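>>> Give me coordinates for this.
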Amino acid sequence: MSQSLEGILFLFSYRMDKLTICNFSAIPVPNPTTSVSLTWSPLLMDINQVATVEANVIACLKASLEDEAFSNLVKLIAINRITNGKKMMRQAQYLACLSYGYQFIKGSGYALQSDEHSENARKCLLSCASEPARPNDSDVVGDSANSRTMMLIILLTYYTLARSKLLLNRISTEHTNSEVSDDKAESRTERTTCSSSYLDVTSLLLRPGEGFFPPLKHLQIRLCTLLGKALANQEKLLTAEEHYSKGLELTGNLFGQNSAETIPILQALSQIYQKRPGDDAMQTVIHLNEKLMKISRNRQDTEGNSPFLYFCYGFDTSRRTSTFNLPFNLYRSP
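Prediction:
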C-alpha cells in the first residue's frame, strides 16, 4: 500500500472527534413509488428538480429500491451538467456521491468504477481553486455554508477514494484473517444525529446522517478501521493496533463497551496480536477472545444462536453474516 493512501486516511480522521453532534429533524422525502418524473428540458431543469431527485435517492434507499436509487444518482450527473454547466464544485459533488454509491449501493465489486469517479471528483476539487466565486448562486447560502459544503464534498471524495484504492490493492489470500466483517447491514437507513451547523447545506445527499452521507461520528470510526486495515496489510502492526484501538474506543463510547458493534474491531485486534511475539501479546489475544465470547453469549441469550461462537472456537466463520446485522455498516471489509 502506498504512503499516499495512509496520508489520505490520516488527514480525514484527524480532529473529527472535535465536531459537535446534536439532533436535527429529518426532512420529509417523497415516496419512491410516486416520485416526480422529470421533463428533460434545459429550461425546466432547476434546483427544485435537483432537490427532488436527491430526495428520491434517499427515499429509494429507505424502501430498499437500490437499483432505482442508483439510477437517480446517475440522473443527477446528467441534470447537473444541464443546469450548472462547468461549475467544478457541483461536478465534484455529484461525482463524489456517485462514486460513494458505487461502493455502498452496488457493492465492493465496483471498486474500479468508484475509483474512477472519485478521481474525477478530486480533479474537479483541485480546479475549484481557480473557479471564480459566485455569491449569487442559488445553491449557496453564504460563505460559511459554502465552506461546509466543500468540506463534506472533500471528505466524501477522499474517503471513497482511499477505500477504492484499498479494495483494488487487496491481497485476499494473505490478509483474509485480519479482514473486518462485510455483512449486509442496513447502512443506508442510518438516521442518527448530525451537527446542526450542516442544516444550511443545500444538498440533502451531503447532510450527514440523512440517509446517504454517513453520520460524522460513524464516518470517524470507519476511517479509523480503514486506516488500521491499510496499515495491517503493510505489516505495520503497531500503528495498525493504535488506529483499531481508537476505533474501538469511539465505538464503545457511541454504542457501549460490550456492544455487538465492537465485535469486528475486537476480531481485527485479536488477529494483529496473534502476529506479535511474546507472552504479553498472547495474553492480550486470550483477553480479547474472552471478551468476544462474552459479547457473543450475551447476543445468544437475547437473539438466539450467535455466529461468533464459531469464530471463537475456530470453526468456519462464513455463517456469521447470515445472522449478525449491525444497525449500520461501519466496517465494510475492502
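
>>> Only C-alpha atoms from now on, for both contacts and neighbour counts.
OK.

>>> Look at residue 316 and give its secondary structure.
Classification of residue 316 by DSSP: H, G, I helix; E, B strand; the rest coil places it in coil.

>>> OK, contacts around it?
Residues counted as contacts of residue 316 (C-alpha atoms under 8 Å, 6 or more residues apart in numbering) are residue 310.

>>> how far away is it from residue 246?
Distance, residue 316 to residue 246, using C-alpha to C-alpha, to the nearest Å: 28 Å.

>>> now the helices for the stretch 151-300 of the chain?
Secondary structure of the stretch 151-300 of the chain (DSSP state H, counting those that start in this stretch): helices located at 172-175, 216-233, 237-255, 263-274, 279-303.

>>> Identify whichever of the ones you listed lies nearest to residue 8.
Smallest distance to residue 8 across the helices of the stretch 151-300 of the chain (C-alpha to C-alpha): 9.2 Å, for helix 216-233.

>>> Is it correct that residue 93 is in contact with residue 128?
No. Look at residue 93 against residue 128 with C-alpha atoms under 8 Å: they stay out of range, at 11.5 Å.

>>> When the two are compared, which one has more neighbours?
Neighbour count, other C-alpha atoms under 10 Å: between residue 93 and residue 128, residue 93 has more, with 27 against 17.

>>> Residue 173: how many residues sit nearby?
For residue 173, the neighbour count with other C-alpha under 10 Å is 7.

>>> so how far is residue 233 from it?
For residue 173, the distance to residue 233 - C-alpha to C-alpha - is 11 Å.

>>> Repeat that for residue 247.
Distance from residue 247 to residue 233, counting by C-alpha to C-alpha: 17 Å.

>>> Compare neighbour counts for these two and give me the winner.
Taking neighbours as other C-alpha under 10 Å, residue 247 and residue 233 compare with residue 247 leading, 24 against 21.

>>> Contact partners for the more buried one?
Applying C-alpha under 8 Å, 6+ apart to residue 247 gives the contacts 220, 221, 222, 224, 225, 265.

>>> want to put them side by side, so please do this one too:
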Amino acid sequence: MIYEMNDWHHAQYQCCLSYFYIHWKGEKYALQAESHAENSMKLTSYYLNATSWQMNQQNADDPANLLILCIVLLNYYTLAKSKIILKKRKDAFSSIKQAEKALNKVEQLVDSIQKYKTTLENIDNYKDNSKPFENYYQQWNHCTLMRLDKNFYPNLQNLKIYINCLYGKIAFECEKYVVSFDQYMQALKFIEKIYGPESKEMISIYHALGHIKEYQSSEDDMKKSIDYFKKAHDISNKIYHDEESFSSMVELIRSVYLLCTVSMKLNLNLDDTEHLLGEMLQIINTYNEKNDQNSIEYHIDNNSDVSNDLMRIKTDSLDNDNDHIECSTDQCFNSGHEYSNEYFVNLICSLRSLLIKIYIKSNRYQEALKLLEENLNIQEDTFGMYNTRVIKTYKLILSINMVQENFAEAVKQAEMCLDLEQFTFGANSKQAKKTQDILKALSSYKKTGNKVN
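Prediction:
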C-alpha cells in the first residue's frame, strides 16, 4: 500500500485489509474495517469514473469486470458487518442489501466466464478469442489476495451463506422480523444442500430461527420457537455423543439453555426441563472428570476442530444469547474469542441459574443455595469480587436467606453486598441505598424481635 500509487490497485489492498480486520482480528477492529472498506469503495469509484466504466453498459459481461465486482461485494459485506457491530443499523441494512445485489452479479459473471472458457477450449481460433480471458487473469494478478482461486477470498458458496445470515441478523436488529426469517430460511436450505441436514452448520441457524419466533411473542410463534430449538438440540446432542469434543459440548450447552429458557416461558413441564438441565450439568462434570481437569475452561484454547466456515456462519447468525446469557455480543469467529473464559463461565452459570429458578419455585432453597455457591466461586475466580455478576449472585443468596428467616446470615450477606456495591457503583447509588434499607429492616428485626415484612 505504501508504494502502490494507482487508485485501482490501492483499492484492492484496502479491501483486503478491511476484510482481514473484521474476520481475523475481530469485532474490536470494526472501526478500522469500516474505514478501510469505505476508502476502498471511494478509490474504486475514482477508478471507474476515470475509465468511464459502467456496470450496465456493453462491457458488463467482460471477464475482467469480475475483479471489480468482487471488490465491491467484499467491501459491502465488510461494511455491513462492521456497521452492525458499531450499532449503525440503518447503514448496515443498506450495505447488506448492496452486498446481496453484488453477489448476484458476481454469480452471473462467474457462470458466464465458465461457459466462455468451455467454448474457447472447443474452437479452432482459441488464441485469437482467448484475449478477454487472459485480460481477466492479468487484472487478478495485480492483487493475488483477491484471486478466487486463492485461499484468502472466501468461497462464493460460503460467502452466500454468510450474507444470508448477516442479512438476517441485521434485519432482526432493525425489527424486520419477516425479512430476517426469510434470510435465515434461505441460509438453512443452502446449508442443508451443501453440508447436510444434521450438520454442525445447521445448529446456529435453528437457534436464530428460534429467536425470531420467540421475539414475535404470540403463543403460536413461541411453539414454533420450541420446535426450532428442539431441532438444534437434537443435532447438537447427536454430534456431541458422536464426537465428545469440546466445541460440540459448547453447542449442546447453548442448545439446552435456549430450549429450556423458552420452555420455562411457556410454563411447560418443569420436571422435563429440570431433568434436561441436570443431565447437561452431569455431562459437563463427566467431561471434566474424563479429561482429568477441575475446570472446563482448561480446554478453551484447544478447540481447533471448529472449522472457519462454521465459525463465520455462526458469527453472522443472531447470537442473541446476550439477551439471556451475559456474554459477548456477536461472538467473533476467532476461536479464542468465541470460547473465551468469560463467555464460557457465563454460559455455565446461566445454565445453573435456570435450575436455581426451578428450585426456588418449588421451595427447594438448600439446593438453590448450593448451585448459587458454585456460581459464586467460578464468577469470583473469573471476574473478581467487584463485578455486577458477583454482586447479583450475592443478592440472590441474601434473598433466599431472608425468605428462610435466616436473619443472622442475611445480615452478613447484606453487609457484604453493601461493601461491594459502594465500591462498584458508589456510596449514593440506587443499589447501595436499597441494600442499606434492607440492613435497617434486618437491624430493626433484631431489636424488636418482629419479622421483616
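
>>> Send over the TM-score of the superposed chains.
After superposition, the two chains reach a TM-score of 0.60 (TM-score structural alignment, normalised by the length of the first structure), with 224 aligned residues with a C-alpha RMSD of 3.1 Å.

>>> hang on, the earlier thing: which one of the helices of the stretch 151-300 of the first structure is the most hemmed in?
Sort the helices of the stretch 151-300 of the first structure by mean neighbour count, taking mean count of other C-alpha atoms under 10 Å, and helix 216-233 sits at the top with a mean of 24.

>>> can you tell me what part of the second structure it aligns to?
Helix 216-233 of the first structure corresponds to residues 156-173 in the second structure, going by TM-score structural alignment.

>>> how far does stretch 420-434 of the second structure sit from the chain's center?
Chain-centre distance of stretch 420-434 of the second structure: 33 Å, with C-alpha atoms, centre = their mean, to the nearest Å.

>>> meant to ask about stretch 83-99 of the first structure
Centre-to-centre, stretch 83-99 of the first structure and its host chain are 19 Å apart (C-alpha atoms, centre = their mean).

>>> what's the answer for stretch 4-15 of the first structure, then?
On the basis of C-alpha atoms, centre = their mean, stretch 4-15 of the first structure sits 15 Å off its chain's mean C-alpha point.

>>> what's the answer for stretch 286-296 of the first structure, then?
That offset, for stretch 286-296 of the first structure, works out to 27 Å (C-alpha atoms, centre = their mean).

>>> The second structure: matching residues for that stretch?
So stretch 286-296 of the first structure sits over residues 226-236 in the second structure, by TM-score structural alignment.

>>> With the first structure overlaid, how far apart is that stretch on average?
Comparing stretch 226-236 of the second structure with its match in the first structure after superposition yields a mean distance of 1.3 Å (mean C-alpha distance after the TM-score superposition for the first structure).

>>> tell me the average deviation of stretch 150-166 of the first structure from the second structure after fitting.
Superposing on the second structure and averaging over aligned pairs (mean C-alpha distance after the TM-score superposition for the first structure), stretch 150-166 of the first structure comes out at 1.1 Å.

>>> Tell me the residues of the second structure aligned with that stretch.
Taking TM-score structural alignment, stretch 150-166 of the first structure hits residues 68-84 over in the second structure.

>>> Please identify the buried residues of that stretch?
Neighbour-count burial for stretch 68-84 of the second structure flags 68-84 (criterion: 16 or more other C-alpha atoms under 10 Å).

>>> So what touches it?
By C-alpha under 8 Å, 6+ apart, the surrounding residues in contact with stretch 68-84 of the second structure are 12, 15, 18-19, 22, 27, 30-31, 33-34, 37-38, 40-41, 44, 89, 91-96, 98-100, 102-103, 105-106, 146, 163, 166, 170.

>>> Put the buried members of the residues you listed into a PyMOL selection.
A single PyMOL command selects the buried members of the contacts of stretch 68-84 of the second structure (16+ other C-alpha under 10 Å):
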select buried, resi 12+15+18+19+22+27+30+31+33+34+37+38+40+41+44+89+92+93+95+96+98+99+100+102+103+105+106+146+163+166+170
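
>>> Just tell me what residue 92 of the first structure corresponds to in the second structure.
Using TM-score structural alignment, the equivalent of residue 92 of the first structure in the second structure is residue 11.

>>> any idea which element that match lies in?
Here residue 11 of the second structure sits within helix 7-20, counting by DSSP states H and E.

>>> quick one on the thing from earlier: from the contacts of stretch 68-84 of the second structure, which land in helices?
Cross-referencing these against helices under DSSP state H gives 12, 15, 18-19, 30-31, 33-34, 37-38, 40-41, 44, 89, 91-96, 98-100, 102-103, 105-106, 163, 166, 170.

>>> okay but residue 248 of the second structure is in contact with residue 240, surely?
Yes. If you go by C-alpha under 8 Å, residue 248 of the second structure and residue 240 touch, sitting 5.0 Å apart.

>>> so what's the alignment partner in the first structure of residue 197 of the second structure up against?
In the first structure, residue 197 of the second structure lines up with residue 257, judged by TM-score structural alignment. By C-alpha under 8 Å, 6+ apart, residue 257 of the first structure lies in contact with 249, 251.

>>> Check the one 4 residues further on too.
Neighbour list for residue 261 of the first structure: 251, 255, 326 [criterion: C-alpha under 8 Å, 6+ apart].

>>> Equivalent analysis for residue 65 of the second structure, please.
Taking C-alpha under 8 Å, 6+ apart as the contact definition, residue 65 of the second structure lies against residue 136.

>>> Repeat that for residue 43 of the second structure.
Residues counted as contacts of residue 43 of the second structure (C-alpha under 8 Å, 6+ apart) are 7, 8, 10, 11.

>>> Tell me the counterpart of it in the first structure.
For residue 43 of the second structure, the aligned position in the first structure is residue 124, judged by TM-score structural alignment.
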